[in-house]
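Participant: just need the structure, nothing else, for what follows:
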Amino acid sequence: MTILHIDSSILSGYSASRTLSAQIVARQQALRPGSKVIYRDLAADGTSQLTGEHIAVLQGGTPATPVLGADLEIGGAYIDDLFAADIIVIGAPMYNFSVPTQLKAWIDRVCVAGRTFQYTAAGPEGLLPKGKRAFIASARGGVYSGDSPAASMDHQESYLTGVLGFMGVTDVSVVRAEGLNMGEEVKAAALAKAATQIEALAA
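Facilitator: Sure, this is the predicted structure:
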C-alpha cells in the first residue's frame, strides 16, 4: 500500500491544512500497517509554472536548457507518484477562493493528455488505474460550505475533486476545517471537528 502525501501551504508549521493532512496520513498508516509514504512539499520543493517551452518538449521537442530538462523530470516524477499511489492525501488551503499556485503548478504537470487522461468520442476519460482513494485536507479562513452566502466562491474543493475525477480518481473525501480566521473559538472547534472526522475514517 502506497500513500502519496502532498502539502501546498506556504505557512509551514502554522498551517492548518498541513496539520490535517498529517493526521489523515497517520490514520491511514494506522489502518494499513507497513504502508509506504511518498511525500511532496510543493511549497518547499515544488516545480516552476508551466510555460510554452514545457509544452514544446512535451510535444516532442528537446529541452533548451538543463534547468528545463530537470524541471520536466520533476513533472514526470509527479505523474509516477500518482500511478504508484493507492491513497492520495492533498493538503489544500484556500487562497483567494482557489488553491495555492504551488498546487496549481502540480496540477498542470500531472494533467497531461495521453498520460493521465485522454479525449474519446464519448468525452474525456481518466487514465489513472481504478480503485485509488483520495482525501483533501481543506483549510479555509471563512465559511464556504452548505448554504453559506459565499458558497459560490468555492473554487478550491470543487476544483480539486473535479481535477481528480478527470484523471480517474472518483473516490474523494474532503476533511474540512473552515472559519479559521473567525476567532480562536471558531478555529478550535473547526479543527476539533476535522480531527474527529479523521479518527472516524475506516479502511
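Participant: for the rest of this, base every contact and every neighbour count on C-alpha atoms.
Facilitator: Will do.
Participant: mind listing what the most centrally placed residue in the chain touches?
Facilitator: Centroid-nearest residue in the chain: Ile90, 3.5 Å away (criterion: Cα atoms, centre = their mean). For Ile90, the contact set (Cα atoms under 8 Å, 6 or more residues apart in numbering) comprises His5, Ile6, Asp7, Ser8, Ser21, Ala134, Phe135, Ile136, Ala137.
Participant: swap the cut-off to 6 Å and go again
Facilitator: Counting by Cα atoms under 6 Å, 6 or more residues apart in numbering, Ile90 makes contact with Ile6, Ile136, Ala137.
Participant: how about this one, so we can line them up?
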Amino acid sequence: MTTLLQLNSSIFSSGGQSTQLADQFVTAWQANEPDAQVIVRDLAHDAIPHLDAQRVLAFFAQPETRTPEQQAYVAESDALIEEIKQAQIIVIGLPMYNFGIPSTLKAYFDQIARAGVTFRYTENGPEGLLTGKKVYVFAARGGIYAGTPLDSQTNYVRDFLGFLGMDNTEFVYAEGLNMGETAKEAALAGAKLRLTALAA
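Facilitator: Next up, the predicted model:
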C-alpha cells in the first residue's frame, strides 16, 4: 500500500495558502490512489523541539550509555524518521517567512538528519539513505522570488532532501499573493492547474 506523508509548515495550519495547495494536491492524488494511506503532520499544531546541545549529545551517544532523558530525545527523532521512511510520497506545504523556511520545518529537518540513520559518510562522500521517494513542495509566497537570488528556499530544500537521498523533488509555486487580489487569484489558479496535472 502506498503511503503519503504531508508536512504542513504554515503558522496558520489549515488556513495557510501553502497548506491549502498541499491539501488540494493530496485530494486530487487520492482520487487515483483510493487505497493509499495519508499521514498529515501539522508542524504548527504539533510543534517539534528545535535542536539543542542535549539532543545532539543524545543522538551521538552510544545506545547503551544513554540516560532515560537521552533515550526519550532519540525516541522522538526515531518516530519521525520511521514515519518518513514508510512514505513513498512526501508533500510539503512551504510558506516563505522572512526569505527563509519556517523554523518549525527547520526543526523537523534537524530531527530527521541523523548520521548512520538517514545518511552515512563513505569514502566517496555522504550517502542519503531515504531513497526511492517522490517529493512535492507547494511554495506560497507574498512576492515574486523564484529564479532570483532572494529565493533561499528552493536550493536549500532541494539540497537538504537530496542529502538524505530524496533527489526527486517537484516544486509548485504560488507567488505574488500579497501583490493585489488579481495577482493572488492568478497565482493560485496557476498553481492549482499545475498540481492537478501532477496529481494525475
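Participant: need the TM-score between these chains.
Facilitator: Once the chains are laid over each other, their TM-score by TM-score structural alignment, normalised by the length of structure 2 reads 0.92; 196 aligned residues with a Cα RMSD of 1.6 Å.
Participant: what is the nearest of the contacts of Ile90 of structure 1 to Lys104 of structure 1?
Facilitator: Each of the contacts of Ile90 of structure 1 was scored against Lys104 of structure 1 by Cα to Cα, and Ile6 proved nearest at 12.3 Å.
Participant: now the helix or strand hosting that closest one on structure 2. Mean distance?
Facilitator: Take DSSP states H and E as the rule and Ile6 of structure 1 turns out to sit in strand 2-7. With mean Cα distance after the TM-score superposition for structure 1, strand 2-7 of structure 1 departs from structure 2 by a mean of 0.3 Å once superposed.
Participant: how distant is that strand from the center of its chain?
Facilitator: Mean-position distance between strand 2-7 of structure 1 and its chain equals 9 Å (Cα atoms, centre = their mean, to the nearest Å).
Participant: what's that strand in contact with?
Facilitator: 35-41, 85-91.
Participant: quick one: which of the contacts of Ile90 of structure 1 is most hemmed in?
Facilitator: Most neighbours among those, by other Cα atoms under 10 Å: Ala137, with 29 neighbours.
Participant: residues contacting the longest helix along structure 1, please?
Facilitator: Identified as the longest helix of structure 1 according to DSSP state H is helix 66-84. When contacts are defined by Cα under 6 Å, 6+ apart, helix 66-84 of structure 1 is touched by residues Pro63, Arg109, Val110.
Participant: now with 8 Å, please.
Facilitator: 2, 4, 38, 47-48, 54, 63, 88, 106, 109-110, 116, 128-129.
Participant: gap between the two ends of stretch 161-179 of structure 1?
Facilitator: In stretch 161-179 of structure 1, first residue to last residue: 21 Å (Cα to Cα, to the nearest Å).
Participant: ok now whichever helix or strand comes after the strand holding Ile6 of structure 1, how far from the chain's centre?
Facilitator: Next helix or strand after strand 2-7 of structure 1 toward the C-terminus (DSSP H and E): helix 16-31. In this view, helix 16-31 of structure 1 has its centroid 14 Å away from the chain centroid, taken as Cα atoms, centre = their mean.
Participant: report all helices and strands that the very next helix or strand once past helix 16-31 of structure 1 contacts.
Facilitator: Next helix or strand after helix 16-31 of structure 1 toward the C-terminus (DSSP H and E): strand 36-41. The contact analysis (3 or more Cα pairs under 8 Å, 6 or more residues apart in numbering; DSSP states H and E) places strand 36-41 of structure 1 against strand 2-7.
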